[in-house]
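Trainee: Turn this into a structure:
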Amino acid sequence: MNCEQSKALMLQERSEELRPTARFSLHQHLDECAACRAHYATLLSIEQHLSAEPDLSPSPFSERAILNAAILETRRRAKATPALRSFRLAGLASAAMVLLGLGFVLGHFQEEKPLLSAGSATTSEDPLRLLAFGRDAYQHQRYDRAIHRLTQYLSTGVPDDPALDYLATLTLARSYRRLGRHKEALATYDRLRRHPGSWQDQELLAQEVADCQRHFEDRLVDSDQNALPPDSRSYEQLPARIYRTGYRANH
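Mentor: Predicted structure coming up:
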């Protein structure tokens, strides 16, 4: 058994669909290979942290579901092409581990370490690393950095994975919203609305969009008010929203 085969078998073992003989071969390889032992330990750590993360919704595009989706894909491909499953699943296993490992293990265990500077990321960098560091920056409330990484990830166009695309776009929208860049946030939420996975999160997204829209309208109202000359700022000339918020009582 080589390392690529063992990584595919790790996901199958976590889905409890690994035969005893294959499990024995896997752990025999783990006893001999330090790199695969570290990979397996990362997988166990990810599962531990995912189990402690409450789901905001039953969305198949949540972080927890990414690992589940990898397991389901393992089952599907194993049934379709049993002879090739170890080799064909290696890429899927590696992608899930890179994203979840960097996003959660770095986030939980290395908070004291400074994040990489936004300028150090290049468009030639591994797209999954861009997504993982974008998520990590968001978790650390470095929203400018998160926007930089996630925008780079989405501009690469790879990997063509709807779940990861949804996760990146949602995190980007929330980063804009946290920074008060409501116009960009609303445009990004609009992209989410057309995403095939958004129906699962309709209620949650509607709340976030409504809050973002309210702040955006308030900013427009403030801009309109400041644009008026002092001698013409009567409540009749201002939007009804200003009138309702007490502008008339102060003039």
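Trainee: CA atoms for contacts and neighbours, from now on please.
Mentor: Fine.
Trainee: name the element residue 134 belongs to?
Mentor: Assigned by DSSP states H and E, residue 134 falls within helix 127-139.
Trainee: for that helix, packing partners?
Mentor: Under the contact criterion of 3 or more C-alpha pairs under 8 Å, 6 or more residues apart in numbering; DSSP states H and E, helix 127-139 touches helix 90-100, helix 106-109, helix 143-156, helix 162-178.
Trainee: For the longest one, buried residues please.
Mentor: Within helix 162-178, the residues that qualify as buried by neighbour count (16 or more other C-alpha atoms under 10 Å) are 163-178.
Trainee: Run a quick neighbour tally on the residue lying closest to residue 13 once chain neighbours are set aside.
Mentor: The shortest distance from residue 13 to any non-neighbouring residue, by C-alpha to C-alpha, 6 or more residues apart in numbering, is to residue 23 (7.1 Å). Residue 23 has 17 neighbours, counted by other C-alpha atoms under 10 Å.
Trainee: if we can go back for a sec, which one of the helices and strands packed on helix 127-139 lies nearest to residue 68?
Mentor: Proximity to residue 68 (C-alpha to C-alpha) singles out helix 90-100 among the helices and strands packed on helix 127-139, at 9.8 Å.
Trainee: List the buried residues in the closest one.
Mentor: Result for helix 90-100 [16+ other C-alpha under 10 Å]: buried residues 90, 92, 93, 94, 95, 96, 97, 98, 99, 100.
Trainee: which residues touch the second one?
Mentor: Think residue 92. Contact analysis of residue 92 by C-alpha atoms under 8 Å, 6 or more residues apart in numbering lists 8, 70.
Trainee: please redo it, this time with the cut-off set to 6 Å
Mentor: By C-alpha atoms under 6 Å, 6 or more residues apart in numbering, the contact set of residue 92 is empty.
Trainee: So it versus residue 209, what's the distance?
Mentor: With distances taken as C-alpha to C-alpha, to the nearest Å, residue 92 is found 33 Å from residue 209.
Trainee: Break down the stretch 1-150 of the chain into its helices, ranges please.
Mentor: Using DSSP state H, counting those that start in this stretch, the helices assigned to the stretch 1-150 of the chain run over residues 3-14, 20-32, 34-52, 63-80, 85-88, 90-100, 106-109, 127-139, 143-156.
Trainee: Please identify the deepest-packed of those helices.
Mentor: Of all these, helix 127-139 has the most neighbours on average by mean count of other C-alpha atoms under 10 Å, namely a mean of 25.
Trainee: Here is the second sequence; please produce its structure so I can put it next to the first one:
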Amino acid sequence: MTEPALSVTHEAGVAEILLTRPEVLNRFDPQLHVELTETLHSLAADDSVRCIVLGSTGKAFSAGGDFALMEAAHADAAVREEIVGDAQRLLDAFVDLPQPVVVAVQGVAVGLGATVALLCDVLVASRRASLSDTHVHVGLVAGDGGCLVWPQAMGLARARRHLLTGDPLDAETAFTIGVVTDLVETPEETLPAARAVARRIAGLAPLGVQGTKRALNAGVRARADEVVPLGLSLEAETLASDDLLEGIAAFRERRDPQFAGR
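Mentor: Below you'll find the predicted structure:
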């Protein structure tokens, strides 16, 4: 039997989701996509849940996508369709979630890991944390939400700089520009700090909190409908490219990639 990719606990109106595969740096494979989406749907329908904490075990929040899945997608259109569908459903689950989410980022958040963190309402990070979207490093379009959440979090100019280079955004800079809302010293402090914020939110009037989030997210929903389908379509095209295989090979071999544009 396959071990779950996450755990869920409940206490005093706060649900806590932990990604629990530190041995693979909490990378997103189909199992994690499905489990996280289903968990968000379940919590959305639970009136006893007033706030959600999202965190992970191990040194990394999430190292992003799974290379083996990308390689399978290169040769199989059905796998590409599955990836696009899973990503769309996960993004929709976050954007439409009525309860606020407080995320605890203790280490690196890469690719979809960074997107998920930036989809949350409050972002608590340690000084050792960083956010990056490295799709372009392996020949891919940042279509699974990166082109939605990075401009939303920091403005279009900064988002262009990071998405077009794949350069990381360290936690201190992210805090200075308002992307990280709460900065703590050590990775061990992130979850306790996130829980403290979640408890404060859970103690407030749920109609007021959820209505405020709904109004705040109205523009995000409209922008998601505009950006995400195009981004995912473009990412699917690059999943079929030879540049993807070259990018993955170069990463594994610790060399500079030689992209051919095909």
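Trainee: Tell me how they score on TM after superposing.
Mentor: Overall, the chain-to-chain superposition scores 0.26 on the TM-score scale (TM-score structural alignment, normalised by the length of the first structure); 108 aligned residues with a C-alpha RMSD of 5.8 Å.
Trainee: closest to residue 50 of the first structure among the buried residues of helix 162-178 of the first structure?
Mentor: Nearest to residue 50 of the first structure, judged by C-alpha to C-alpha, of the buried residues of helix 162-178 of the first structure is residue 167 at 15.3 Å.
Trainee: ok, now how distant is that closest one from residue 38 of the first structure?
Mentor: According to C-alpha to C-alpha, residue 167 of the first structure and residue 38 of the first structure sit 26 Å apart.
Trainee: can you check residue 4 of the first structure too?
Mentor: According to C-alpha to C-alpha, residue 4 of the first structure stands 14 Å off from residue 38 of the first structure.
Trainee: what do you get for residue 209 of the first structure?
Mentor: According to C-alpha to C-alpha, residue 209 of the first structure stands 41 Å off from residue 38 of the first structure.
Trainee: Okay, helices next: where are they in the second structure?
Mentor: Assigned by DSSP state H, the second structure shows helices spanning 30-44, 67-75, 77-96, 112-119, 146-154, 156-165, 171-176, 190-202, 206-239, 242-253.
Trainee: For the fifth one, list every residue counted as buried.
Mentor: Buried positions in helix 146-154 of the second structure, judged by neighbour count with 16+ other C-alpha under 10 Å: 146, 147, 148, 149, 150, 151, 152, 153.
Trainee: Dump those into a markdown table; add distance to residue 200 of the second structure as well.
Mentor: Formatted as a markdown table, these follow (distance: C-alpha to C-alpha, whole Å):
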| residue | distance to residue 200 of the second structure |
| --- | --- |
| 146 | 29 |
| 147 | 31 |
| 148 | 28 |
| 149 | 25 |
| 150 | 27 |
| 151 | 28 |
| 152 | 25 |
| 153 | 23 |
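Trainee: between those, which is closest to residue 216 of the second structure?
Mentor: Residue 216 of the second structure lies nearest to residue 152 out of these, by C-alpha to C-alpha, at 11.8 Å.
Trainee: ok, the closest one to residue 160 of the second structure distance?
Mentor: Per C-alpha to C-alpha, residue 152 of the second structure is found 12 Å from residue 160 of the second structure.
Trainee: Likewise for residue 101 of the second structure?
Mentor: Look at residue 101 of the second structure and residue 160 of the second structure: by C-alpha to C-alpha, they are 26 Å apart.
Trainee: Those two: which has the busier surroundings?
Mentor: residue 101 (26 against 15).
Trainee: Would you mind measuring from the more buried one to residue 238 of the second structure?
Mentor: With C-alpha to C-alpha as the criterion, residue 101 of the second structure and residue 238 of the second structure are 31 Å apart.
Trainee: Same question for residue 253 of the second structure.
Mentor: Going from residue 253 of the second structure to residue 238 of the second structure by C-alpha to C-alpha gives 21 Å.
Trainee: swap in residue 86 of the second structure?
Mentor: 17 Å.
Trainee: Compare these two (neighbour count), which wins?
Mentor: Counted by other C-alpha under 10 Å, residue 86 of the second structure and residue 238 do not tie: residue 238 has more neighbours, with 22 against 19.
Trainee: which residues touch residue 90 of the first structure?
Mentor: Residue 90 of the first structure makes contact with 4, 8, according to C-alpha under 6 Å, 6+ apart.
Trainee: Quick check: residue 113 of the second structure vs residue 208 of the second structure, distance?
Mentor: Applying C-alpha to C-alpha to residue 113 of the second structure and residue 208 of the second structure gives a distance of 29 Å.
Trainee: try residue 55 of the second structure
Mentor: Residue 55 of the second structure is 25 Å from residue 208 of the second structure, by C-alpha to C-alpha.
Trainee: and what of residue 160 of the second structure?
Mentor: Residue 160 of the second structure is 35 Å from residue 208 of the second structure, where distance means C-alpha to C-alpha.
Trainee: repeat for residue 38 of the second structure
Mentor: Taken as C-alpha to C-alpha, the span from residue 38 of the second structure to residue 208 of the second structure is 25 Å.
Trainee: The two: which has the busier surroundings?
Mentor: Using other C-alpha under 10 Å, the more surrounded residue of residue 38 of the second structure and residue 208 is residue 38, with 15 against 10.
Trainee: how close does the more buried one sit to residue 101 of the second structure?
Mentor: Taking C-alpha to C-alpha as the measure, residue 38 of the second structure falls 16 Å from residue 101 of the second structure.
Trainee: again with residue 235 of the second structure
Mentor: From residue 235 of the second structure across to residue 101 of the second structure, the span is 27 Å (C-alpha to C-alpha).
Trainee: Also compute the angle for the host helix or strand of residue 208 of the first structure relative to helix 162-178, please.
Mentor: Residue 208 of the first structure belongs to helix 202-227 when assigned by DSSP H and E. Per axes from the mean of the first three to the mean of the last three C-alpha atoms, to 10 degrees, the angle that helix 202-227 of the first structure makes with helix 162-178 is 30 degrees.
Trainee: just checking, next helix/strand downstream of helix 202-227 of the first structure?
Mentor: Following helix 202-227 of the first structure in sequence, per DSSP H and E, is helix 240-244.
Trainee: in that next one, what's buried?
Mentor: Buried positions in helix 240-244 of the first structure, judged by neighbour count with 16+ other C-alpha under 10 Å: residue 242.
Trainee: do the same with stretch 218-234 of the second structure
Mentor: In stretch 218-234 of the second structure, counting by 16+ other C-alpha under 10 Å, buried: 220, 224, 227, 228, 229, 231, 232, 233, 234.
Trainee: Tell me the one of those residues nearest residue 173 of the second structure?
Mentor: Closest to residue 173 of the second structure, out of all of those and judged by C-alpha to C-alpha, is residue 220, at 23.6 Å.
Trainee: Okay, the closest one and residue 105 of the second structure: tell me how far apart.
Mentor: 22 Å.
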